[in-house]
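Enquirer: just a sequence and a predicted model for now, questions to come.
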Amino acid sequence: MVQRYIVDSKFVQKRIDTYLIDVLKLSRNKIQKLINTSDILVNNSKVKSSYLLKEDDVITIKQQVDKELEVNPEKIDINIVYEDDDIIVINKDNGMVVHPALGNEKGTLVNGLLYYYDHLSDINGELRPGIVHRIDSFTTGLLVVAKNNEAHQELAKQLKDRTMVRKYYALVWGVINNDTGTIDAPIGRDINNRKRQTVTSINSKKAITHFKVIKRFKETTLVEASLETGRTHQIRVHFNYIKYPIVNDSVYGIKKTIDDSGQCLHAKTLGFNHPKTGKYLEFDSELPNCFVNIMQNFASKEDK
């Protein structure tokens, strides 16, 4: 979407980069890049960042520019399972977004990390300090944070090499007959809804989920799902694809939701080699109350 601004008299003789910093809330570096690529024009002509504005100048921005976010430290309770000089293992609460984005600028895990820690890896930029991998806001459970770039690079390598162990518990609708299974189906963005992912052959990436049945109920099945790949919403998309959607998932599940606590999906087990010592570490977390309460509701129907 093209954006146009007509310069008011009060901004005459102001540098264009300074003006756009105030108007768009972008960094000077970002504005310089847009000027260099001719995505910012004045009166349909390319200018330098030092250009001094005149009254009624027409500034055209040729591409959609999102306002940059400010990430501020916040005192937020974080459930730390393990910590040393290189890593932090966190058991994320239900409803907590991992990092800031438009619409979720406060109350994220990153806001909390910045309050408690002065040094985190910066490989993934200012919005994701320390974040090696993510889990969805209403998915609970374990994730690892890197305190420095060396630890981050080693953990990212384990993710890429598929040697990091990530096991989830999911409660799905329907009774799965097979004790084990593998879902091998590529995932990409849903062209009809950009907020959703879907199984598709168009602009997709390979996605593999292994699972085994833990317990069967009359209406649902508790499964352990292991990720071989790590695509956005992978487990939720895959189980919906095989017609066993995750219970209480308002995006990929059936329309019937039990409450507003989010999908019954928990990152239960996380295992990896320590990025500095090489020692294998494995962590396990209990199912959260919101998950347990829903599962017990189905278990209680077994005796009726």
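Expert: Perfect, I can see it now. Remember, it's a predicted structure, so these values are computed and weren't measured experimentally.

Enquirer: going by C-alpha atoms from here, please, whenever you check contacts or count neighbours.
Expert: Will do.

Enquirer: distance check, the most centrally placed residue in the chain against Lys92.
Expert: Closest to where the C-alpha atoms of the chain average out (C-alpha atoms, centre = their mean) is Arg134, at 4.9 Å. Distance check for Arg134 against Lys92: by C-alpha to C-alpha, to the nearest Å, it reads 10 Å.

Enquirer: next, show the common contact partners of the two.
Expert: Leu143 (C-alpha atoms under 8 Å, 6 or more residues apart in numbering).

Enquirer: picking that back up, mind listing what the residue nearest to the centre of the chain touches?
Expert: Val98, Leu143.

Enquirer: and with 6 Å instead?
Expert: Listed by C-alpha atoms under 6 Å, 6 or more residues apart in numbering, Arg134 has no contact partners.

Enquirer: got it, and Met164?
Expert: Met164 sits next to Gln158, Gly271, Phe272 when contact means C-alpha under 6 Å, 6+ apart.

Enquirer: so the first one is in which element?
Expert: Using DSSP states H and E, Gln158 falls within helix 149-161.

Enquirer: the structure to be compared is supplied as follows:
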Amino acid sequence: MSEFGEGEGELLTLTYPKPLPMRLDRWLVAQRPEQSRARIQKFIEAGYVQVNGVTGRAKTPLRQGDSVALWMPPPEPLPYLLPQAMPLDVLFEDAHLIVLNKPAGLTVHPAPGNKDGTLVNGLLHHCPDLPGIGGELRPGIVHRLDKDTTGCIVVAKSQEALVKLQVQIQKRIASRQYLAVVHGQPAGDSGTIVGAIGRHPVDRKKYAVVHDDSGRHACTHWRLVERLGDYSLLRFKLDTGRTHQIRVHCAHVGHPIVGDPTYSRCRKLPLELPGQALHAVQLGLDHPITKQRLVCEAPLPEVFERLLAVLRRR
């Protein structure tokens, strides 16, 4: 940057309105809630913030009427994340977010031993501006779905959208509903499963309902959609979003999800499946910028439809 604010990036000019002074870094965090305080401080240290035309410091006291200019450079590309072309089933997209219908077998983000071929790699090809949003290996990822769980997933295309969507998940403003075929028939037509989820005490690759401080509160509401002989089609609504939550809760109450390779082992399958018969059928959220309610629905995968057809013929 040869001069302040030149080149690609975003230049913001703000006026400090309060009669009482406040530190520059604290006020900027309040004005840009999508940015962490550490990131704001890095901008200041790099000379990207001026107060009345003079380079500011984190502790610079702001006084009423001060002019604050913040230049935010574009996010740096992440060298360990490579864009990869792949088909994406887009349910909704605009400049701020994208909602996808994720297929089975697709991991959401890279992890040790799985550095490419993920949804993130495909998103980087589809949305070149994603690098740097959220950082680490999960640019733009608001929430995740297990590798073999299909259906709705939302991805933010800006840091502001990411923060606001994550808040909606935490405060249950966003609603997530799932369909699953489970073994057996639960008593009644609806219910709620409450049980803290933590690492399995023996198999550390699994999760379980635990009864000590190692678990995190989890709540799953279920409703019977259809009885299918030795199986049932259930609809779920989540109050929390713990890892493997629906899968663990279903197994805990004795009705594991059909095809679940981790929590429903050694059970005969009515049809060969790529994984658990669990589908994120609906996602509702308030648009992070326009505030309008957005509800997306993902059609059932073909193999899920075939499974239901087989069970209905029995």
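Expert: Nice, thanks for sending it over. The structure presented is a predicted model; accordingly, all values stated were derived computationally and were not measured.

Enquirer: can you give me the TM-score here?
Expert: Remark: TM-score between the superposed chains equals 0.74 [TM-score structural alignment, normalised by the length of structure 1]; 234 aligned residues with a C-alpha RMSD of 1.5 Å.

Enquirer: what's the local residue count around the closest residue to Lys106 of structure 1 other than its chain neighbours?
Expert: Nearest residue to Lys106 of structure 1 in three dimensions, chain neighbours excluded: Pro100, at 6.7 Å (C-alpha to C-alpha, 6 or more residues apart in numbering). Applying other C-alpha atoms under 10 Å, we find 21 residues neighbouring Pro100 of structure 1.

Enquirer: map Pro100 of structure 1 across to structure 2 for me.
Expert: For Pro100 of structure 1, the aligned position in structure 2 is occupied by Pro110, per TM-score structural alignment.

Enquirer: what's the spacing between its match and Leu62 of structure 2?
Expert: 42 Å.

Enquirer: remind me which helix or strand the counterpart of Val303 of structure 2 in structure 1 belongs to.
Expert: Counting by TM-score structural alignment, Val303 of structure 2 lines up with Cys290 in structure 1. Per DSSP H and E, Cys290 of structure 1 falls inside helix 289-299.

Enquirer: post-alignment, that helix versus structure 2, mean distance?
Expert: When structure 2 is superposed, helix 289-299 of structure 1 averages 1.3 Å from its matched positions, counting by mean C-alpha distance after the TM-score superposition for structure 1.

Enquirer: in structure 2, which residues correspond to the helix holding Gln158 of structure 1?
Expert: Helix 149-161 of structure 1 maps onto residues 159-171 of structure 2, going by TM-score structural alignment.

Enquirer: got the contact list for that stretch?
Expert: By C-alpha under 6 Å, 6+ apart, stretch 159-171 of structure 2 touches Glu34, Ile133, Val142, Ala156, Ala174, Pro288.

Enquirer: 8 Å - rerun?
Expert: 33-35, 96-97, 133-134, 140-143, 155-156, 174-175, 240, 285-286, 288-289.

Enquirer: likewise stretch 222-240 of structure 1?
Expert: 136, 162, 165-172, 183, 185, 187, 197-199, 205-216, 245-246, 252-253.

Enquirer: likewise for stretch 92-106 of structure 2?
Expert: Residues from elsewhere that reach stretch 92-106 of structure 2, judged by C-alpha under 8 Å, 6+ apart: 88-91, 117-119, 147-158, 161, 274-275, 288-289, 296, 298, 301.

Enquirer: for Pro73 of structure 1, give me its contacts.
Expert: Val110, Asn111, Gly112, Leu113, Leu114, Tyr115.

Enquirer: ok, the first one - how many residues close by?
Expert: Just to be clear, that refers to Val110 of structure 1. 26.

Enquirer: quick check: Arg134 of structure 1 vs Gln32 of structure 1, distance?
Expert: Using C-alpha to C-alpha, one gets 31 Å for the distance from Arg134 of structure 1 to Gln32 of structure 1.
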